[in-house]
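>>> sequence below, structure please.
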Amino acid sequence: MSTAGKVIKCKAAVAWEAGKPFSVEEVEVAPPRDHEVRIKIVATGVCRTDAHAVSTHFKEGLFPVILGHEGAGIVESVGPGVTKVKPGDKVIPLYIPQCGECKFCLNPKTNLCEKISKIKTAISDQDLMADNTSRFTCKGKQIYHFMGTSTFSEYTVCAETSVAKIDSAAPLDKVCLIGCGFSTGYGAAINTAKVEPGSSCAVFGLGGVGLSAVMGCKAAGATRIIGIDINSDKFKKAMELGATECINPKDYDKPIQQVISEMTGGGVDFSIECIGIIDVMKAALECTTVGWGTCAIVGVSLDEHGLPVAPFHLIMGRTLKATFFGGWKSVDCVPKLVKDYLSKKFDLDSLVTFTLPFDKINEAFDLMHKGKSIRTVLVF
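The predicted structure is shown next:
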């Protein structure tokens, strides 16, 4: 029996308040309205940004909310006016939309889009659909959406501008990582830092995003890639994916930027920060060489203090950049990244440490917080 046009009851993880475990509930998902797409989520990755969004340190979030932004699924139905996808298509929901018409979409210098109604910190975008209503209810209460995706639900509703149609051969439990972690790290190296052949790189943080940055540095032709993490258990995987050496700041009695500078005869050509800690961002900038060193910031910090940058570092030729979704224009580039994966141009499979049933979502977050997983993928 077709579910098009009907309310669907399904399983979702609801965050009722900050700092509390997710509660797996039965929710009602309304049909898509104009230019909206209802998607059956098949798999979703667990990303630290979701943990930030329910952190007690993060004051702007709206509750209750269904989080999740690194998913993949199949179109169940479409609302009036939708032309780019149809029921049965495999898709990846996009937390950064691409309308194709605004001044940002028409400019090759950015991957932002006007459809991000609040161009501010993406993790504060726990909100509603374009018409200021929600498609989710639970126990008679309205549930907020998250980043335009809400993939911690078996069914979700997204704007058409926030959906990328992908190859029908794509394994959804792997390509879901292209919805955030992989694309962000890989693109930080290729699009933002613009790593060059023969260069030296330092990647701070060897989780899913950092390892993707390592892969990006390797793909760009870097010949020296230094991985930095306080968890040495991550070094083996980093070396497999392209790091030429790995170091643990805990092994040294001097600042890690000084260690890297001494190792490289004055600093690396490129550094990529994938943790979200202000002191690490500072170290990432300071470990680059004077004259032309480039630092790309990927991590999201909840610290209320800004990044302390000495003007002298910039005057001496260093460049500080930051990236959102790795600089990819989402609707255009996500399908191409999926094709590159299917062509074995990079290895997503190595980033998946655990694949668990969706009901074990709190266990997945525990694994992440304890540093025992690169990425855990939840499947419905």
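
>>> contacts and neighbour counts: CA atoms only from here.
Will do.

>>> what's the local residue count around Met281?
Counted with other CA atoms under 10 Å, residues neighbouring Met281 total 26.

>>> so it sits right up against Ile297, yeah?
Yes. Using CA atoms under 8 Å, Met281 makes contact with Ile297 at a distance of 6.8 Å.

>>> what do those two both touch?
Glu273 (CA atoms under 8 Å, 6 or more residues apart in numbering).

>>> and Ser301, which of the three is it?
For Ser301, the secondary structure call by DSSP: H, G, I helix; E, B strand; the rest coil comes out as coil.

>>> which one is the most centrally placed residue in the chain nearest to, not counting chain neighbours?
Among the residues of the chain, the one closest to the centroid is Cys180, at 2.8 Å (CA atoms, centre = their mean). Nearest non-adjacent residue to Cys180, counting by CA to CA, 6 or more residues apart in numbering: Glu70, 5.4 Å away.

>>> second chain to compare with the first, below:
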Amino acid sequence: MSSTNQVIRCKAAVAWEAGKPLVIEEVEVAPPEKMEVRIKILFTSLCHTDVYFWEAKGQNPVFPRILGHEAGGVVESVGEGVTDLQPGDHVLPVFTGECKECAHCKSEESNMCDLLRINTDRGVMIHDQKSRFSINGKPIFHFVGTSTFSEYTVVHVGCLAKINPLAPLDKVCVLSCGISTGLGATLNVAKPKKGSSVAIFGLGAVGLAAAEGARISGASRIIGVDLNANRFELAKKFGVTEFVNPKDHTKPVQEVIAEMTNGGVDRSVECTGHIDAMISAFECVHDGWGVAVLVVFHIKMLFSRQVH
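Alright, predicted model coming up:
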């Protein structure tokens, strides 16, 4: 029997309170409304941003809530006005959506859509300011428009990317956030030139993606910086040519990098969110033309500064 236009009951990991263990609950997931899509989540991963908002440190707590934003799934049904997707399509939810109509979406300079830009305090759908999740009639709030810690979720069509059905969802689900964040920070913000030097601070998933962006750009020297030496070998596969472990030096790592590169790297990309690493990323670039990009996970924004 088709589930279209019907409430679906499924399992979801619900965060009832800040910092308390998630609870697997049976939730009701309402059908999609105008410009919405209901998808069956097949794979989801955990991002530090989920942990940050689960802890509710430094921001407005919104509970009970279903977290999650890195995932891959299949379209179950579509709401009124949706023409780009149909049941059976494979999709990735993305927390930075695009309405395709506003000035930001039409500009090559920004992807901060007026309608679908990130709003971590909004726990409801844009169409009617209501949640599509509930337990015994009590609303359960959404998270950044995705809420992938559920077997089914409802997402605005502008927050979904259709992908090749042959792509393995268990692997490409990280494209929803970590990979696109790091790769985009390098390609779209740092924009290293061919033959340039780039320092990548942090060699986790985001940092490796940032290194891959530097490799794609043609950077000749890609210096990976991390406190975990076990990450260095893997990073070579993503283009990293040299490694610096701050623990191996008595002087600040920015000074080490400046000496290695005759005055500093052309670009640096900071992917840890740690204040000391941010300072080092700023101070390790060459004066006059160096650019440092800070990838700040907790609020999902990218900052860049040209250092003169």
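
>>> so what corresponds to Leu208 of the second structure in the first structure?
Leu208 of the second structure maps onto Leu211 of the first structure when the alignment is built from TM-score structural alignment.

>>> quick one: contacts for the residue lying closest to that match once chain neighbours are set aside?
Residue nearest to Leu211 of the first structure in three dimensions, not counting chain neighbours: Ala238, with 6.1 Å by CA to CA, 6+ apart. Neighbouring residues of Ala238 of the first structure by CA under 8 Å, 6+ apart: 206, 211, 214, 227, 246.

>>> what about the host helix or strand of the match of Leu208 of the second structure, how far off from the second structure?
Using DSSP states H and E, Leu211 of the first structure falls within helix 208-219. Compared with the second structure after the fit, helix 208-219 of the first structure shows a mean deviation of 0.6 Å (mean CA distance after the TM-score superposition for the first structure).

>>> is it true that Lys9 of the first structure touches Lys40?
No. Counting by CA under 8 Å, Lys40 is not a contact partner of Lys9 of the first structure; they are 11.7 Å apart.

>>> higher neighbour count, the two?
Neighbour comparison, Lys9 of the first structure and Lys40: the larger count goes to Lys40, with 23 against 16 (by other CA under 10 Å).

>>> mind checking how far the nearest residue to that one once chain neighbours are set aside is from Val37 of the first structure?
Using CA to CA, 6+ apart and skipping the chain neighbours, the partner closest in space to Lys40 of the first structure is Tyr155 (4.5 Å). Distance, Tyr155 of the first structure to Val37 of the first structure, using CA to CA, to the nearest Å: 10 Å.

>>> quick one, which of the two is more surrounded?
More crowded of Tyr155 of the first structure and Val37, by other CA under 10 Å: Val37, with 29 against 26.

>>> quick check: that one is in a strand.
Yes. Counting by three-state DSSP, Val37 of the first structure falls inside a strand.

>>> apart from its neighbours in sequence, what residue is nearest the aligned residue in the second structure for it?
Mapped onto the second structure by TM-score structural alignment, Val37 of the first structure lines up with Val37. Spatial nearest neighbour of Val37 of the second structure, excluding adjacent residues (CA to CA, 6+ apart): Val78 at 4.5 Å.

>>> residue contacts, the one you found?
32-33, 35-38, 85-87.

>>> weed out the non-buried ones from those residues.
Restricting those to buried positions leaves 32-33, 35-38, 85-86, with burial counted as 16 or more other CA atoms under 10 Å.

>>> dump those residues to TSV, plus distance to Gln129 of the second structure.
Shown next, in TSV, are these (distance: CA to CA, whole Å):
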residue	distance to Gln129 of the second structure
Pro32	13
Glu33	11
Met35	14
Glu36	13
Val37	16
Arg38	17
Leu85	23
Gln86	24
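
>>> from these, which single one is nearest Lys193 of the second structure?
Of all those, Lys193 of the second structure sits closest to Leu85, with 37.2 Å by CA to CA.

>>> the first structure: which residue goes with the closest one?
So, by TM-score structural alignment, Leu85 of the second structure is matched to Val85.

>>> separation between its match and Glu160 of the first structure?
8 Å.

>>> next one: Thr319 of the first structure
36 Å.

>>> between those two, which one's more packed in?
Glu160 (25 against 19).

>>> ok, that one touching His35?
Yes. Counting by CA under 8 Å, Glu160 of the first structure does reach His35; the two are 5.5 Å apart.

>>> what touches both of the two?
Val82.

>>> who's in contact with the counterpart of Ser220 of the second structure in the first structure?
Ser220 of the second structure maps onto Thr223 in the first structure when the alignment is built from TM-score structural alignment. For Thr223 of the first structure, the contacting residues are 197-200, 244, by CA under 8 Å, 6+ apart.

>>> mind running it again at 7 Å?
By CA atoms under 7 Å, 6 or more residues apart in numbering, the contact list for Thr223 of the first structure reads 198-200.

>>> how about the strands of the stretch 201-308 of the second structure, start to end?
221-225, 242-244, 267-270, 291-296, 301-306 (DSSP state E, counting those that start in this stretch).

>>> and of those, who's closest to Gly123 of the second structure?
strand 301-306 (19.4 Å).

>>> can you map out the helices along the second structure?
48-55, 103-106, 169-172, 178-184, 205-217, 232-235, 253-260, 275-283 (DSSP state H).

>>> in the first structure, point out the residues matching the first one.
Okay, so that is helix 48-55 of the second structure. Using TM-score structural alignment, helix 48-55 of the second structure pairs with 48-55 in the first structure.

>>> give me the contact list for stretch 7-15 of the second structure.
Under CA under 7 Å, 6+ apart, the answer for stretch 7-15 of the second structure is 22-31, 63-66, 149-152.

>>> ok now that stretch, how far from the chain's centre?
23 Å (CA atoms, centre = their mean, to the nearest Å).

>>> list the buried residues of that stretch.
Under 16+ other CA under 10 Å, the buried positions of stretch 7-15 of the second structure are 8-9, 11-15.

>>> kindly report the same for stretch 292-305 of the first structure.
Applying 16+ other CA under 10 Å to stretch 292-305 of the first structure flags 293-301 as buried.

>>> how about stretch 194-212 of the first structure?
194-196, 199-212.

>>> again, but for stretch 155-175 of the second structure
Applying 16+ other CA under 10 Å to stretch 155-175 of the second structure flags 155-162, 169, 172-175 as buried.

>>> in the first structure, what residues pair with that stretch?
Using TM-score structural alignment, stretch 155-175 of the second structure pairs with 158-178 in the first structure.
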